[in-house]
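S.K.: quick one: sequence plus predicted model below, questions after.
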Amino acid sequence: MTFEVRWPDGAVENCYSPSLVMHDHLTAGASYTVAEFVDRSTTALSEASERVRAKYGFACTSAAATTHQIITSAARYPDGAKVDVVSMSPPL
């Protein structure tokens, strides 16, 4: 699945997850502080990677890459600034 986020400076970024588990942690249209978004998204991506490991015997490198992408992007902003989850596809 993909999810699109808008960072505090208005930059929009597309992110990938190998699992719909993102819907358990993020909501399309919601805003989170940078710190909360990093926590929620990296927890979800870790769960997604573990689902891949359970099914295929190895962790998902795409989930790890997205985690790195989010952490790198988030480092540019204060923890209390707002991140918007613009969309999640496919929706539930």
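M.R.: Yep, that arrived.
S.K.: all contacts plus neighbour counts: C-alpha atoms, from now on.
M.R.: Will do.
S.K.: and the single longest strand found in the chain, what other elements does it pack with?
M.R.: With secondary structure taken from DSSP state E, the chain has its longest strand at strand 82-89. Judged by 3 or more CA pairs under 8 Å, 6 or more residues apart in numbering; DSSP states H and E, strand 82-89 is in contact with strand 2-6, strand 31-33, helix 34-56.
S.K.: for these, give me JSON lines that also has distance to residue 12 and mean neighbour count.
M.R.: JSON lines is the format used below for the helices and strands packed on strand 82-89 (distance: least, CA to CA, whole Å; neighbours: other CA atoms under 10 Å):
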{"stretch": "strand 2-6", "distance to residue 12": "4", "mean neighbour count": "19"}
{"stretch": "strand 31-33", "distance to residue 12": "14", "mean neighbour count": "18"}
{"stretch": "helix 34-56", "distance to residue 12": "14", "mean neighbour count": "18"}
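S.K.: below is structure B, check it against A:
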Amino acid sequence: MPEMRFNIRWPDGSVESCYSPSLVIKDYFVPGTSYRLADFLERSRIALTIASDRVRAKYGKPCSRALKQRARIEDAARAFVDHPHPEVNIISFEE
């Protein structure tokens, strides 16, 4: 399966490189676009779940790295729930 990374900028300006075992991320995000935090979380949940399910279909078990990345995003997002207008920017994709 083609792996990829998607680089994001959190509302505080910090940058993070995120992992996906599938290119499905490209169906949910556009580089250079900012997403409201709730929208970013929903899109990342869906995309990383699909990516993990694709690994399960091919190899018989879900992708633990994708599920850990989803959890990492959820944990990091908690820091911004009280931010006035939290947005996450998709900086770039790396294949």
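M.R.: Structure received. Computed from a predicted model, the values in this text were never measured in an experiment.
S.K.: show me what contacts the residue nearest in space to the middle of structure 2?
M.R.: When CA atoms, centre = their mean is applied to structure 2, the residue found nearest the centroid is residue 44 (4.2 Å). The contact partners of residue 44 of structure 2, taken as CA atoms under 8 Å, 6 or more residues apart in numbering, are 25, 28, 70.
S.K.: name the nearest of those relative to residue 85 of structure 2.
M.R.: residue 28 (20.8 Å; CA to CA).
S.K.: and that closest one? What does it align with in structure 1?
M.R.: Residue pairing (TM-score structural alignment): residue 28 of structure 2 is matched to residue 25 of structure 1.
S.K.: repeat that for residue 89 of structure 2.
M.R.: Using TM-score structural alignment, residue 89 of structure 2 pairs with residue 84 in structure 1.
S.K.: hang on, the match of residue 28 of structure 2 packs against residue 44?
M.R.: Yes. Here residue 25 of structure 1 reaches residue 44: they are 6.3 Å apart, a contact under CA atoms under 8 Å.
S.K.: what's the match for the residue nearest to the centre of structure 2 in structure 1?
M.R.: That one, residue 44 of structure 2, aligns with residue 41 by TM-score structural alignment.
S.K.: so the residue nearest to the centre of structure 2 versus residue 71 of structure 2, what's the distance?
M.R.: Per CA to CA, to the nearest Å, residue 44 of structure 2 is found 10 Å from residue 71 of structure 2.
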